[in-house]
Each structure stands twice: as structure tokens, then as C-alpha cells.
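>>> What follows is a predicted protein model with its sequence.
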Amino acid sequence: MTDDPSLRGSVAAQLIAMSVPGGRLHTDASDNSSVLYAGEIERFAFRKRVIADYLDRENPPRDGYSAVVTAGAPGAGKTTALHRFRGDDLAGFRVLDPDIVKDHLIEQAIRDGIYDDILATPLADGHAVAPRELAALVHHESTQLIDQIRRICTSRRENIVIEGTLSWKGLPTRLAAELTQADYRSIEVIAIDADRRTCHEQALSRWWSGRRQWVEGTHSLGGRFTPPAAIDICYSDTESSLCTAHAIELEELAAVTFDTSRVAVLRQSTTGDLDVMFERMHPSTE
């Protein structure tokens, strides 16, 4: 499939139209998976298997007390920046990635045939909706599951990496309280600060690359489409990143009860290097 910007824009426009409130791909669609399967015993058993499978992916030590939390809008490049910034230091940490859970839910949805009508929808590139383009419909359920997985991991005292945007204003307070209650003593918050336009472009590029692989038969699920609105909610009216503000807030809250805390706000330069725009540690090294 050609890497045609205008074709990419046409397909994206169709998916955006399907993602608006009331659309078939909106997070709160009436047949999102958390509603569609509500109360089903079989689904309860399936969810237990998803949790068990996720926990079986890794076997980190159970005497940890450290958490790393990422923050940044979709498309900011959080995962890449995290590994460049921390590197091998994350050996022995369990990564909590809701996108992995989403893939489990999407694969089950395909087996159940619950979204066959959507998957049959033709798009401007001559191909149908790809599986990962259903991601919004499993968002709520994946959030519920990754929250359960996180609580299990903290009860085991595993060192964890909590991947996410940190865009919701109530999350810093919730995470600080949850980790404090579980007796975690060290936290590092890594925020990737990127402007809105950069996030839009990088999210589109990542999705389109995955979709092309799916069309060519080299990937079974394709790319995960991020509607522009999901990026826009991460910014204030002054274009500052709410994710960055919440990252700083989380470290500030954690500093009250944790032995050590650190927040680093990173931005990728035009040369590709990661610049530290802001950093704070407790206790201070000064």
C-alpha cells in the first residue's frame, strides 16, 4: 500500500467521523465491550484469564518498593523516551501497558464476531477497518483490567512501570495514595513534553505504518488509531501539557510520604536528543 499523505488523510478522516460522540468507534458507544459483556459469567472467566496471562508474561522479584510512571499525550513518544532515558535500569520491573490488554480484548472480540459489521466497513484505501482500529471500543474494559493487574502487582511488592498519559486530573492523587498504601518508597515520574502538532503527526504516522503492515499481511492487528480529540484533551487552552502538570503534581504528592521521589520532564530536540526541561528530586541533592 502506498505511503500517500492524502490517502492517509482520507482514511483518517473516515475513522475520525466514526469516533465522534454517537459514532460506532466512540469510546462510550453503546456496544463498547464493558457494556456489551456486563454480567456475563463467561466474560468474568475470560477476564481472569487475561489477568493471569498478563501476570505470566514476567516474573519480577516480589521484594520491590519502586514505581516508575510515564506521562505524555498519545503520540508524544513515551515508550521510546522511557527506554532511552532509563535503559537497562528497568530490568526487574514489570511494565503495566494497557495496550497489551487491549490487544487481548480485540482478539476475543474478533473470535466472538461482535464487531463484524465495523470490520467490514470499507475505507478510502480500498481496505476495511483493521482490528486495532477497534481500540476505543475496548478502552473502558482494558482500563478496568490494567487497574486490577496493577493492584495485584502492588500487593506483591513488585517494582512496576505504570505506562499511561496521566491526562486525568484525579490520577495523581489516586496513584500517590494507592502506592503509599502499598508501602512503596520510591517513585520516578517521567513526562514526555511534546507540542500538540507533533503528537498528532507522530500518532498518525505510527497508526498508518501499522495499517500498511496489516494490509500487506505482515501484522495481524494493524495500527491503533488515535482520534485527534484524544490528544487535544491533554492540552490546556494555553497549549501547555496537562500530562506534564500532572506528572509534577504526582511527584509533589509522593514527596510527602515516599523516601525518594523524582520527576523529569523531557523533550526531544530537533537533533533527536532528549533534553531535560525540568527536574526535581526529593530529597534534594543540592
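The structure has been received and is ready for your questions.
>>> From here on, just use CA atoms for contacts and neighbour counts.
Fine.
>>> Name the residues that touch the helix or strand harbouring L266?
Per DSSP states H and E: L266 is located in strand 260-268. Applying Cα atoms under 8 Å, 6 or more residues apart in numbering, the external contacts of strand 260-268 come out as 185-194, 244, 247-248, 251, 254-255, 274-283.
>>> so what does the next helix or strand after that strand touch, helix or strand wise?
Sequence-wise, the next helix or strand downstream of strand 260-268 (DSSP H and E) is strand 274-282. With contacts defined as 3 or more Cα pairs under 8 Å, 6 or more residues apart in numbering; DSSP states H and E, the packing partners of strand 274-282 are strand 260-268.
>>> buried ones in the strand it packs on?
Neighbour counts using 16 or more other Cα atoms under 10 Å place T260, S261, R262, V263, A264, V265, L266, R267, Q268 of strand 260-268 among the buried residues.
>>> Please apply the same query to stretch 77-94.
G77, K78, A81, L82, G92, F93, R94.
>>> check contacts around the residue nearest to R24 when sequence neighbours are not counted.
Distance criterion Cα to Cα, 6 or more residues apart in numbering; nearest residue to R24, sequence neighbours excluded, is M18 at 5.4 Å. Residues near M18 by Cα under 8 Å, 6+ apart: R24, L25, H26.
>>> Pipe the residues you listed into CSV and attach distance to R8, secondary structure and neighbour count per row.
Shown next, in CSV, are those (distance: Cα to Cα, whole Å; DSSP: H, G, I helix; E, B strand; the rest coil; neighbours: other Cα atoms under 10 Å):
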residue, distance to R8, secondary structure, neighbour count
R24, 20, coil, 22
L25, 18, coil, 24
H26, 20, coil, 23
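>>> which residues sit against whichever strand or helix holds R111?
For R111, the host element (DSSP H and E) is helix 98-112. By Cα under 8 Å, 6+ apart, the list of residues contacting helix 98-112 from outside reads 50, 54, 115-116, 131-132, 134-135, 138-139, 142-143, 145-146, 163-164.
>>> change it to 7 Å
With Cα atoms under 7 Å, 6 or more residues apart in numbering as the test, helix 98-112 has contacts from Y115, P131, R132, A135, V138, H139, S142, T143, I146.
>>> same check, this time on stretch 228-245
Stretch 228-245 is contacted by residues A71, G72, A73, P74, T165, L166, S167, A191, D193, H200 when judged by Cα under 7 Å, 6+ apart.
>>> let's bring in a second model and compare:
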Amino acid sequence: MTGEDSSAIVAHRETVREWSRAGGPLSPAGACATVNNPDWFIRTPDGRRRPLLKRKALHDRLVSAYRGEFPEARAERRAVILAGPPGAGKSTVLADVLGADRGACITVDPDEFTCALLSEAMKDGSYHRSIVPPEVIAAEAAGERFFPLELASLVHEESSQLAIRVRNDAVREGLNVVIDTVLSSPEKAVELGQRLGSVGYSVEVIDVEVPFELSKSRIADRWQQSYERALAGGDQLGGRWVPSEYARSVYAGPDGRSLPEVAAEQLAHTGPTVMRYRRYSTPAEGEPRTLDVDKSRTAFGGPLIDTALLQE
């Protein structure tokens, strides 16, 4: 890559970073966010966004297609809550932990719906017609290249709605679920655990941690690699940008801990149906991941103790 190419990518990254700030054209609350489009959503008296009929039909189709990707999901009322900051490596840990059992669970991941919504918008023309902000259109006219996942924040709330719908439907049917989330709110974490426990779910909490600087560098590296591949003709969705302010806010827990770490710990200790709680961490790039916490219960409502003691 030439120096000119490299400097152009750095400049583009800074543009995306700046426009993703609160009030910017790529912020989740921006005017072009899909939930703010009156042709697609209405705002209910209590402030929620509800899809209009045609948009709901799209939701139905996307949810049905997504559910179809998990034909072997079993109705055993098991839930895995996968938590951790962006770039922590949650998917790798999940694959290692679940192994061959992964197909027995429906994985609830809002990022999958982000990709699906943007892909649909590219197909039907609504991406350029309704989602791309005027600022991006002007920049592209001047020669700067943008790719859809850099606009992921504009479909963030809608993709979250779809993920919650899949989760709720699966739980209603008693199906095993993996809930892939940052888990940045301790209160919502406890609430989620209570909701799952109230319908008889056995819950496992897996928290995957990295320091902020490692999270930040991985986010940037992952985006740049995807951007370069897209420029070279690869996946035309490009790389998802995670706003810097959001990444930083995830580490607002006490003593510099991440909020997912705090939330996962609180959920594990207060949720009587959390049967196992593990926390993994990677201190720096290139260093091995370690298992720092591994605790279990032998029965609903029992004490949470070191798993090693149960295996003696």
C-alpha cells in the first residue's frame, strides 16, 4: 500500500470517527437512523418506535430466515449469556466453550441483523435513498469511499429490536439460546437473569475481558482490515465502526473495570439460576487468554462456589 493510500485511509477513519459522535450524521440518533424514518416507523405515545406494516413484513422475513439458520436448536431451557467489551474475542471463546453443542442453541446477535438490514437496503435501493446521510453523499461525490457497515449505527436500534424479538420468541418456546451482548448495564443484566430464571432457564454467564487500549486497537484494526478488503473488491459491506465514545464508556465501571465485568459478576451472584460463571481475560495482544474466575452452583438457589471444589 502506498503512503498516499495509507494517509487516505487514516483521514477516512477520522471522518467516520467524528461523524459518529453524538449529534453527528452517523450517530444512532441521527436524522437518517432507520427508526427515525416516518415511512418505516411511528413513535408510540410512550416513546417507542414501532415498524409500519411494510417494515414489519421485512422484519418477519428476516426473523424467519434467521431462525432457519438454527434447525438443530433444542428445547432444553438453557441460556448462555456472553458478555464483554468490543474486540474482546467473545466469538472465539464461545466456539471453544460450546464446541459441538453450538448448533443446539440459537445465537442472538444484533450484529447479524445489522448486516441483514444493510444488505436488504442495498438490494432494494433504500440504502442510498433513505439511509445514507447527505454528508456521506457529498464526501463520496468528492471521491471518498464509504461502505455500509460504517453506517451500522443508523440501523442499531432496529437491529436491536430484531434481536430482542428472536430472543423473546426462542425463550417463549423454551429453546436454548446464546445471548451475545456487551452487557454494559448491571441493572439490565440482573433483570435479564430474572426473566430467564422465571421461566425455568438454567443460565451460564461467560465474560470475556480485555483492557481498554487492546479493545480500542482491535476495533481500529478490524475496521481497517475490512475497509482495505472492501476497497480491493472484497465484502462490500466493509467493516463495522464502533464509536470511540461508546468503546470508552464501556470501561466506566468502578476502579477502571469494564461495565460488562461488573454486570456479569452481579448477575452471577444474584441470579439463583445462574449455574456457572466464567471470566476470561487477555492482558495484551499476543499474550495467552486466561481463565480468571470459574464458579458454579449445583442446584437452583444454591451457593456459587469455585468449580474446582465441585470436581474434587
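Here it is on my side, so go on. Bear in mind that the values here come from a model prediction, so they are computed numbers and not experimental data.
>>> TM-score for these two?
The TM-score (TM-score structural alignment, normalised by the length of structure 1) is 0.90; 281 aligned residues with a Cα RMSD of 2.2 Å.
>>> about what we covered before: list the buried ones in the helix or strand following the helix holding R111 of structure 1?
Per DSSP H and E, helix 98-112 of structure 1 leads on to helix 116-119 as the next helix or strand towards the C-terminus. Neighbour counts using 16+ other Cα under 10 Å place I118, L119 of helix 116-119 of structure 1 among the buried residues.
>>> who touches helix 116-119 of structure 1?
A128, V129, A130.
>>> Give me the range in structure 2 that the first helix or strand past it going along the chain lines up against.
Where DSSP H and E defines the elements, the next helix or strand beyond helix 116-119 of structure 1 is helix 139-155. In the comparison with structure 2, helix 139-155 of structure 1 aligns to the range 156-172 (TM-score structural alignment).
>>> Show me what counts as buried in that stretch.
Quick answer for stretch 156-172 of structure 2 (16+ other Cα under 10 Å): 156-164, 166-167, 170-171.
>>> list the contacts for the counterpart of A264 of structure 2 in structure 1?
When structure 1 is aligned by TM-score structural alignment, A264 of structure 2 is paired with A247. A247 of structure 1 makes contact with A71, L166, V189, A191, according to Cα under 7 Å, 6+ apart.
>>> counterpart of the third one in structure 2?
With the correspondence set by TM-score structural alignment, V189 of structure 1 lines up against V205 in structure 2.
>>> in a helix, that's where its match is, yeah?
No. Assigned with DSSP: H, G, I helix; E, B strand; the rest coil, V205 of structure 2 falls outside any helix and is strand.
>>> Including distance to D3 of structure 1 and neighbour count, could the contacts of stretch 228-245 of structure 1 go into TSV?
Listed next are those as TSV, based on distance: Cα to Cα, whole Å; neighbours: other Cα atoms under 10 Å:
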residue	distance to D3 of structure 1	neighbour count
A71	30	27
G72	27	30
A73	25	30
P74	22	23
T165	28	24
L166	32	24
S167	31	24
A191	31	32
D193	28	25
H200	17	21
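>>> From these, which land in strands?
A71, A191 (DSSP state E).
>>> Can I get the contacts of stretch 228-245 of structure 1 in JSON lines including distance to A120 of structure 1?
JSON lines is the format used below for the contacts of stretch 228-245 of structure 1 (distance: Cα to Cα, whole Å):
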{"residue": "A71", "distance to A120 of structure 1": "35"}
{"residue": "G72", "distance to A120 of structure 1": "33"}
{"residue": "A73", "distance to A120 of structure 1": "30"}
{"residue": "P74", "distance to A120 of structure 1": "27"}
{"residue": "T165", "distance to A120 of structure 1": "31"}
{"residue": "L166", "distance to A120 of structure 1": "34"}
{"residue": "S167", "distance to A120 of structure 1": "33"}
{"residue": "A191", "distance to A120 of structure 1": "38"}
{"residue": "D193", "distance to A120 of structure 1": "37"}
{"residue": "H200", "distance to A120 of structure 1": "26"}
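>>> Please report the distance of the closest residue to E216 of structure 1 other than its chain neighbours from G126 of structure 1.
With Cα to Cα, 6+ apart as the criterion, E216 of structure 1 has its nearest non-adjacent residue at 7.1 Å, and that residue is M1. As judged by Cα to Cα, to the nearest Å, M1 of structure 1 and G126 of structure 1 stand 10 Å apart.
>>> quick one on the thing from earlier: doesn't the match of A264 of structure 2 belong to a helix?
Yes. Secondary structure of A247 of structure 1 (three-state DSSP): part of a helix.
>>> For P134 of structure 2, give its distance to L26 of structure 2.
On the measure of Cα to Cα, P134 of structure 2 and L26 of structure 2 end up 11 Å apart.
>>> ditto for T270 of structure 2
37 Å.
>>> How about Y280 of structure 2?
To L26 of structure 2, Y280 of structure 2 is 33 Å away according to Cα to Cα.
>>> again with R289 of structure 2
Using Cα to Cα, one gets 34 Å for the distance from R289 of structure 2 to L26 of structure 2.
>>> Also E4 of structure 2?
Distance of E4 of structure 2 to L26 of structure 2, computed by Cα to Cα: 26 Å.
>>> Which of the helices or strands spans the spatially closest residue to G271 of structure 2 that is not a sequence neighbour?
Nearest-residue entry for G271 of structure 2: G193, 5.9 Å, with adjacent residues in sequence omitted and distances by Cα to Cα, 6+ apart. In the assignment (DSSP H and E), G193 of structure 2 maps to helix 186-198.
>>> quick one: buried residues of that helix?
Within helix 186-198 of structure 2, the residues scored as buried using 16+ other Cα under 10 Å are P186, A189, V190, L192, G193, Q194, L196, G197.
>>> The fourth one -> structure 1?
Counting by TM-score structural alignment, L192 of structure 2 lines up with L175 in structure 1.
>>> The residue nearest to its match when sequence neighbours are not counted: what's it in contact with?
Leaving aside its sequence neighbours, L175 of structure 1 sits nearest to L250 (Cα to Cα, 6+ apart; 7.8 Å). Contact partners of L250 of structure 1, counting by Cα under 7 Å, 6+ apart, are P172, T173, A176.
>>> And what about L250 of structure 1, helix, strand or coil?
Assigned with three-state DSSP, L250 of structure 1 falls in the helix class.
>>> can you check W241 of structure 2 too?
Per three-state DSSP, the secondary structure class of W241 of structure 2 is coil.
>>> need the contact list for it.
By Cα under 7 Å, 6+ apart, W241 of structure 2 lies in contact with L149, E150, W223.
>>> For the second one, the count of nearby residues, please.
So that's E150 of structure 2. Neighbour count of E150 of structure 2, defined by other Cα atoms under 10 Å: 22.
>>> Check whether it really touches L237, as I assumed.
No. Counting by Cα atoms under 7 Å, E150 of structure 2 does not reach L237; the two are 8.4 Å apart.
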